[in-house]
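Asker: Based on what follows, work out the 3D shape:
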Amino acid sequence: MKDDRQKSSIVGWSGLIWALVFLMNPDIGIFDILPDFIGYILFCVSIAKIANIDDRVNEARGLLQKMLYVGIAKFLALFVIFGLLPPTDRSVGMLLFAFVFTVFELVYLLPAIVKLTDGIIYLSVRHEGTAAYTPSVRTIKHGYKRTITEKVRRLSIIFVIAKAICRTLPEFASLTEQTFDGTARSSLYLYTDLFRALAIIVELVFMLIWFILTVRYIKLIKRDIVFIGNLEQQYDAEIRSKPDRPARRAIKAAFFCFGAAVILTPDLYFDGINILPDTLSALSVILGLWIVRKFIKGWQKVTVIASVYAAVSAVALFLDYKFRFEFYPESILRDIKAYNLYAAYCGVRGVSELVFVVLVFALLWIIMKNIITGHTGFVAVGALDQSEKIRVLHEELSKRLIIPAVFAGLSALTDIVSMFLINTADFVWLIEFLVSALFAFFMIRLMMGIDEQIEYKYMLA
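Answerer: Model (predicted):
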């Protein structure tokens, strides 16, 4: 019985069910009661092991990981709509974001569904699976044969398209909100809530049909004991006996997150508002650390630092937005309330920049250093001693940690200086942006160099 449970662990069955729960709920524009990105996290984790033994499933997982970022961006877009946009522009903003995110979802989700089901069919052929080829009852009655996998794929595609249409279509009523003179209002816009309610009803119909059939399909695959057992045996032979493979994939995924984090580091202002919040950078680092946690020592310490940075930068972001909406930079020398608010912002932002420097140093000398020493080098061939060559390589890679650290410190310094020169030299933010861009460039270059050495090591293994 214990062995059977271990075999079934090739797939996170309960995680899949919970993922469907988070993904099936209807959207209102971009408002999502149960955040989709949580569902994508659960789904990616649940199929992680199978992704290691089949390229099709792995490609599907990669697309779902991209949907994770789309889901997070959709969640954060609510803050932009209700926190930054004036009330008169919120309806159009909802339409714009709903349309953009719908395009991203269709581009990523539809191929992911096809690749995932193709992977299941391929694995079933190779490993004596029968459940994936179970005929659909309805098609048998009509005299032709379609498998349950094909039916689930077709229904999933229909569900995704229907959900996209129902999410976006009601928001087009916002285009009739005002006429050219800015006074008259169209009666069509007044029924936006009714259109949304009708869309939700339609979504619920598709949602229930899709959810019930997909859950039945998952249970059917789970009961295919021979198929699951053979998958477990292949995983033991290809992955557990070669622990470097999941480590390499985890490091690649973590580098992707770290790369996104450093790209989000430069402060880019639009109408006085930073449209690249540092909190997003911190969250990307935390996600990357979580992905690589099984293969790198010291990730807990860096995660704590990144969490502190996320919290402090969020407070700084709030104070910055509050000041920008209530005062002007010139008000600092004229209004005591503006002065106190800006002083509080400068204090919190200064602490945030110091924590940022600590985070970068920890990321470089704990995480990157561990990756360099643990996953780069040369594989010994015969009686040849490669220790000296490995030591030289590690020293060379470790020296590359210095340049990103220097630019991280300069970025923090110029950011602090720009706060105090806001009324005398407001161009300093441009210097800070350029320094931060150089930090991002050298950080990405460092990770590309490390990744190249990782591939070189295991290519010769």
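
Asker: drop to CA atoms for contacts and neighbour counts, all remaining ones
Answerer: OK.

Asker: residue closest to the middle of the protein?
Answerer: In the chain, the centroid-proximal residue (CA atoms, centre = their mean) is residue 69; its distance is 3.1 Å.

Asker: Let's compare: structure for the following, please.
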Amino acid sequence: MGNVKPRRKRTVSPVVRALARCAAGALFLLNPNLDVVDLVPDALGYLLIVSGLKMLEPVSPSIEEARNRFSMLLRISVIRIVSLPVRMSVGYNEKTFILIFTLAFAVLETMYLLPAFHYLYDGTSYLALRHGQSAAKTKAPRIISGVFAVGRAVLNVLPELKYLPSQQYYSEFEGPVVAYERIKLAQLSHMLLLVNLVFTVLLSTVWVIRFRLYLRRLRKDPVFDRSLAAELAEQPRDMGLELLGKMKPAFTLISLAMFAGLDFYADGFNLVPDFLPALLLLAAAFYLYRANECKRSLPTVASIYAVLTAALGIYNYIFASKHYALATLNRPDALRMQFVHTVLASVCSLVFAVLMFMFCMTLVGVTNRHAGLFAEPEFRTTNLKTQRQRLRVRNLIWTCFALTILAEAMQVVYGALVIKHAILWIPAAAITVALGALTASTLGNLYYQIELRHGKVL
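Answerer: Below you'll find the model as predicted:
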């Protein structure tokens, strides 16, 4: 991996790339939430939008403000994903907490999403008036964006209203008791879910079409493209800073993927499906590939792993909804379905091990090329210390790989024996959390070494 041949770069305008990333990120905000689970994580959409806005923020303070808001939304979305097992375990005994958590995240996201849209449209409208021709006549979809921001929050909370205490009755033995009787809103749980699905998809589709059409009109204006690209080209460039900008999201995604590898089964359903870390690793692979730090085989294997985990997630849903209860009764047909589930999970784990080996080789190559080892004479005396630190980072990378294999093996054992030995979740979770912490620490150290190499931290 140390001899990565430079690829011929496509002559695509940075303006087109930035707006295209924002348009692609909007697609990830289309899906509704089902039982507090975000099927296609909003974090991926916010990550793409932040990446696109970061390319334009040097020429517009409003774009910078929008990027800050979307960055905060990215953090909130990640916290919502990571806290899912905790929310489900707490909500298992007291369903009202699910409603409280959902409402809290909905209000918090709306508080940041509304100003994010405001600053985004202010910035793009200003740039269109300053640089554009036909783009200057394009009207930003402010109203539909505001309706979308508020509407998706309301619709996401709507299905959880079934957990409101419905009736208070008096028991001769227990006294006044608040019970979740299937009356009123609880009786309409399926209708609430259907309303959430239909109207969220309709509202999101209308917003995505308007938003992407707005960005498309900006991209199709050649005067706007050339003029803004010329201004961006005149901005002072720092190659070291650009490298750090490419490495940081990749390192962040890899660290989050290690934490997101935590499996948590409830009635046979894996509440944190492997498809989530697969998407994070796929995005990290593309970041490294675009930075010319890896070969094409890395995003290819990451794509294969994402497809396999998607298939595993679908099979897990079928098995848990139709065969898990029978498997607890040792029915032969259900046990065969569970065996197939275990085999498919094992195949995904093997591909995951190969993928992580390739990631480790890539990170070792990044360490060799960019970490430490100052060439300037005044830093010659510190090179021995820097060399030791670089070797320490390499050793930590391979330690992470060994811990990854152990954690994945433990997750497979937990998934295979979850019916009779659910207590295995504790050691599996402990190893996975330790892996995430070690990965974050190692990549943070590597990022610091890259900063040292390029003179950002002295």
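
Asker: Leaving out sequence neighbours, find the closest residue to the residue nearest to the centre of structure 1.
Answerer: Spatial nearest neighbour of residue 69 of structure 1, excluding adjacent residues (CA to CA, 6 or more residues apart in numbering): residue 37 at 7.3 Å.

Asker: for the stretch 151-300 of structure 2, what spans make up the helices?
Answerer: For the stretch 151-300 of structure 2, the helices defined by DSSP state H, counting those that start in this stretch cover 189-219, 222-234, 239-260, 275-290, 297-322.

Asker: Can you tell me which of those helices is nearest to residue 127 of structure 2?
Answerer: helix 222-234 (7.7 Å; CA to CA).

Asker: secondary structure class for residue 139 of structure 2?
Answerer: Assigned state for residue 139 of structure 2: coil (three-state reduction, DSSP: H, G, I helix; E, B strand; the rest coil).

Asker: re the thing from before, so who does the residue nearest to residue 69 of structure 1 touch?
Answerer: Residues near residue 37 of structure 1 by CA atoms under 8 Å, 6 or more residues apart in numbering: 67, 68, 69, 70, 71, 72.

Asker: Over to residue 331 of structure 1?
Answerer: 338, 339.

Asker: and if we set it to 7 Å?
Answerer: By CA atoms under 7 Å, 6 or more residues apart in numbering, the contact set of residue 331 of structure 1 is residue 338.

Asker: Distance of residue 200 of structure 1 relative to residue 163 of structure 1?
Answerer: 9 Å (CA to CA, to the nearest Å).

Asker: related to what we said a few turns ago, now, among the contacts of residue 37 of structure 1, which is nearest to residue 441 of structure 1?
Answerer: Nearest member of these to residue 441 of structure 1, counting by CA to CA, is residue 69, at 21.6 Å.

Asker: where's that closest one, which helix or strand?
Answerer: helix 55-83 (DSSP states H and E).

Asker: Count the neighbours of residue 116 of structure 2 for me.
Answerer: Residues contacting residue 116 of structure 2 under the criterion other CA atoms under 10 Å number 24.

Asker: Kindly report the same for residue 328 of structure 1.
Answerer: Neighbours around residue 328 of structure 1, by other CA under 10 Å: 11.

Asker: Please apply the same query to residue 172 of structure 1.
Answerer: Going by other CA under 10 Å, the residues that sit close to residue 172 of structure 1 add up to 19.

Asker: May I have the residues that are in contact with it?
Answerer: Here residue 172 of structure 1 is in contact with residue 95 (criterion: CA under 7 Å, 6+ apart).

Asker: thinking again about what came up before, next, format the helices of the stretch 151-300 of structure 2 as TSV and append distance to residue 92 of structure 2 and mean neighbour count.
Answerer: Below are the helices of the stretch 151-300 of structure 2 laid out as TSV (distance: least, CA to CA, whole Å; neighbours: other CA atoms under 10 Å):
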stretch	distance to residue 92 of structure 2	mean neighbour count
helix 189-219	17	18
helix 222-234	52	16
helix 239-260	21	19
helix 275-290	22	23
helix 297-322	17	19
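
Asker: Let me know which of the ones you listed is the nearest to residue 157 of structure 2.
Answerer: helix 189-219 (8.7 Å).

Asker: ok, back up a step: by contact count, what packs against the next helix-or-strand element following the helix holding residue 69 of structure 1?
Answerer: Toward the C-terminus, helix 55-83 of structure 1 is succeeded by helix 90-126 as the next helix or strand (DSSP H and E). Contacting helix 90-126 of structure 1 under the criterion 3 or more CA pairs under 7 Å, 6 or more residues apart in numbering; DSSP states H and E are the following elements: helix 55-83, helix 148-168.
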